[in-house]
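K.L.:
have a look; sequence and predicted model below, questions after that.
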Amino acid sequence: MKQKGKVYLIGAGPGHPELLTVKAARVIQEADAVVFDRLVSPEILSLICETALQVPVGKSADNHPVPQERINEILKDLAQKGMVVARLKGGDPLIFGRGSEEAEYLRANDVTVEYVPGITAAQGMAASTGVPLTHRGLATGVRYVTGHRQANGSLDLDWKSLACTDTTLVIYMGVANIAQISMRLQAEGLSEDTPVLAVASATTPREKRVYSRLGRIAADIHDAGLKAPVLFVIGKVVMMGEDWQTNTVEEILSAARVDTCGKLAHG
């Protein structure tokens, strides 16, 4: 009887191999085939068994050599051949990873699917830079937002609700649109002096950081030459980063006291 295959939708984390879950590392090493995205780090790819079939399906802006529909078919075909397939995605497969879309397709074709969660880029960034995503007195919540739309569509986000000084805003895939994002947030009342941190390739040996302010982040990113993957963190918590000028909560609160969302009162 032919063995039935299976697809594991695996979060490869932000890049450092020690930030993989134990289960993710085991499945990567035991899989018959590994289908991986462009953002999966070379350090993690080195864990793949030498005998495993390796299928790169990475995409970048305006460059999709393997369309999503074809990726779905590849996963289905490999599993239907009886193979255990590790589908590697940067970060977590259920946070801007299209994991649920692939799972939907596979299940519709009678392929067994299992998720293996990963540390998303925002969590990895927080650990490597010392910038918390929430902090008492600084941020009561955090929001993950995409800075890119399919086919370069319009960023039709709820800018008014995003321009909240009580919230940490994390922008994924926003390099190309950071100037627009900055302007729209300022138009809704977020101060141009709002702290911003941009981190490229967080947690890896290639990590680069740029500390800035909302009003000049686009220019600073251009001058620094940061390339994707870049994560943007917008909010007062950025001032707790180990490279920021001030580090104490008391200094931060005295520099930027919040009245209500969208209104910043300077002390």
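P.N.:
Everything's here; your move.

K.L.:
drop to CA atoms for contacts and neighbour counts, all remaining ones
P.N.:
Fine.

K.L.:
what about the helices in the stretch 151-267 of the chain?
P.N.:
All helices of the stretch 151-267 of the chain, identified by DSSP state H, counting those that start in this stretch, fall at 159-162, 178-187, 217-224, 249-255.

K.L.:
can you say which of these is packed in most?
P.N.:
Mean neighbour count (mean count of other C-alpha atoms under 10 Å) peaks for helix 178-187 among the helices of the stretch 151-267 of the chain, with a mean of 18.

K.L.:
elements contacting that helix?
P.N.:
When contacts are defined as 3 or more C-alpha pairs under 8 Å, 6 or more residues apart in numbering; DSSP states H and E, helix 178-187 packs onto helix 159-162, helix 217-224.

K.L.:
circling back to that earlier point, between the helices of the stretch 151-267 of the chain, which one is nearest to residue 90?
P.N.:
helix 178-187 (21.1 Å; C-alpha to C-alpha).

K.L.:
need the residues that contact that closest one.
P.N.:
Applying C-alpha atoms under 8 Å, 6 or more residues apart in numbering, the contact partners of helix 178-187 are 147, 159-160, 162-163, 192, 214-215, 217-218.

K.L.:
got another one to weigh against that:
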Amino acid sequence: MDHPPYPSGLRLAGRRVVVVGGGHVAQRRIPALIAAGAEIEVVSPQVTPAIEGMLGSGELRWTRRGFEAADLEGAWYAVCATDDEVVNEAVSAAAEERRIFCVRSDDALAATAWTPAVGRHGGVTVAVLSNREPRRSATVRDEILAGLRDGSLDARHQRPQTPGVILVGGGPGDPDLVSVAGRKALMEADVVVADRLAPRELLSQLPSDVELVDVAKLPRGRSAQQEEINRVIVERALAGKSVVRFKGGDSFVFGRGYEEVIACRAAGVPVTVIPGLTSPVAVPGMAGIPVTHRGVAHEFTVISGHLPPGHPESLTNWSAVAGLAGTLVLMMAVENAPAIASALLQAGRPTATPVAVVCDGTMPTERTVLATLGTLAARLEQESVKPPAIIVVGEVVRVAHPEAF
């Protein structure tokens, strides 16, 4: 009868562990033993360069010869990792005689212990054994770890939440592009205050008791709305809630995130930041357009186009921008794109400068409209381009689409 193994967590810190063999199998096993704090002795005539490198740091000892039964004296655990069946049998016999649990890399049925597929996250150790099927064990382990990391397996109601505010950048729109840390923060939140451009699908995965505050339903007007967002996140945090402020892109790239940081600090509310993929880099990248390219662009400049050139509140020196040789990436610029193109042309940028307008970047409706600075206004009208879109100006567009230019 093939009995199942009895699982147990070994505490090996300060305890002697003998690894017999110095090849690649031993090389894979040793790091976990080091992490556990074991006093490791490797017994082998030769070892790999990686194992030899560990010797210099004092993390293990090397007995440079073949195995002898006495090597197991005083050991708590043994790992048999050679490709010599005779040696492996000798290690097993010596371990059995001394009542030392022994892992065998060549024959699990002859071993007295099995090595599980192990992973750790947030203070939890996951160890999976699937009846000598290592690939299946690794797959199950990875699925469990993924659930812990994204919050879907997290026992959020079983531990106290930390009051405060976390600014989470959601990335350019595709829910798969949010960071692991960002997804976990969302699933652990008591309150989520979400932007229109934050990945919508993630909001549908929130636990049913999470309060969702839709920014689009707050008072209109740019300043009034931001003041209300600040008030909401501070108020909920002071009430003892864990609050996630969820935005599209990155909170600190034209996301007004630092205004929220200032409001939290002024109110004495703890605030942390989880960055998101920055849309002016990620969206062109996903659309196949590099913002830099060797021999073509040595810099890229990200500019907010929410105000047109010449506007009294504009902080952009468009004449200086036109003199740059690299890539321009324009955000929130669809409405003012014709005026921006005109300003760049007047300041000396060539009419034939390639332009790409990436609409609904990373989403199922994504499309790229190609133009030049001279034709941009007409192309936007012809293609009925609406926000959100990111506009890339420069020779990198020609690199990505040589057939169009």
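P.N.:
Perfect, thanks for sending it. Since the model is a prediction, treat every value here as computed from it, not as a measurement.

K.L.:
on that earlier part again, and the helices and strands packed on helix 178-187 of structure 1: which comes nearest residue 263 of structure 1?
P.N.:
Among those, helix 159-162 comes nearest to residue 263 of structure 1, with 11.5 Å by C-alpha to C-alpha.

K.L.:
give the aligned range of that closest one in structure 2.
P.N.:
Here helix 159-162 of structure 1 aligns to structure 2 at residues 318-321, judged by TM-score structural alignment.

K.L.:
how about the secondary structure of the counterpart of residue 300 of structure 2 in structure 1?
P.N.:
For residue 300 of structure 2, the aligned position in structure 1 is residue 142, judged by TM-score structural alignment. Taking DSSP: H, G, I helix; E, B strand; the rest coil as the rule, one finds residue 142 of structure 1 in the strand state.

K.L.:
look up how far residue 215 of structure 2 lies from the counterpart of residue 5 of structure 1 in structure 2.
P.N.:
Counting by TM-score structural alignment, residue 5 of structure 1 lines up with residue 163 in structure 2. Look at residue 163 of structure 2 and residue 215 of structure 2: by C-alpha to C-alpha, to the nearest Å, they are 21 Å apart.

K.L.:
contacts for the helix or strand where residue 113 of structure 1 lies?
P.N.:
Residue 113 of structure 1 is located in strand 112-116, with elements delineated by DSSP states H and E. Applying C-alpha under 8 Å, 6+ apart, the external contacts of strand 112-116 of structure 1 come out as 5-11, 23-24, 93, 103, 106-107.

K.L.:
contacting residues around the residue positioned nearest the centre of structure 2?
P.N.:
For structure 2, the residue lying nearest the average C-alpha position, counting by C-alpha atoms, centre = their mean, turns out to be residue 179 (4.2 Å). The contact partners of residue 179 of structure 2, taken as C-alpha under 8 Å, 6+ apart, are 170, 276-277.

K.L.:
again, only this time at 7 Å
P.N.:
Shown in contact with residue 179 of structure 2 (C-alpha atoms under 7 Å, 6 or more residues apart in numbering): residue 276.

K.L.:
what lines up with it in structure 1?
P.N.:
In structure 1, residue 179 of structure 2 lands on residue 21 (TM-score structural alignment).

K.L.:
if I look at that match, how far off is residue 44 of structure 1?
P.N.:
Using C-alpha to C-alpha, residue 21 of structure 1 is found at 12 Å from residue 44 of structure 1.

K.L.:
same deal with residue 210 of structure 1?
P.N.:
Per C-alpha to C-alpha, residue 210 of structure 1 is found 25 Å from residue 44 of structure 1.

K.L.:
about what we covered before: adding distance to residue 235 of structure 1, write the helices of the stretch 151-267 of structure 1 out as CSV.
P.N.:
Formatted as CSV, those follow (distance: least, C-alpha to C-alpha, whole Å):
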stretch, distance to residue 235 of structure 1
helix 159-162, 11
helix 178-187, 12
helix 217-224, 13
helix 249-255, 11
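
K.L.:
out of those helices, nearest to residue 133 of structure 1?
P.N.:
Nearest of the helices of the stretch 151-267 of structure 1 (C-alpha to C-alpha): helix 249-255, 14.1 Å.

K.L.:
which elements pack onto that closest one?
P.N.:
If contacts are counted by 3 or more C-alpha pairs under 7 Å, 6 or more residues apart in numbering; DSSP states H and E, helix 249-255 of structure 1 sits against no helix or strand.

K.L.:
measure stretch 162-174 of structure 1 end to end?
P.N.:
Stretch 162-174 of structure 1 has an end-to-end distance of 15 Å (C-alpha to C-alpha).

K.L.:
okay, strands next: where are they in the stretch 1-150 of structure 1?
P.N.:
Along the stretch 1-150 of structure 1, counting by DSSP state E, counting those that start in this stretch, strands occupy 6-11, 33-36, 53-56, 84-89, 112-116, 141-146.
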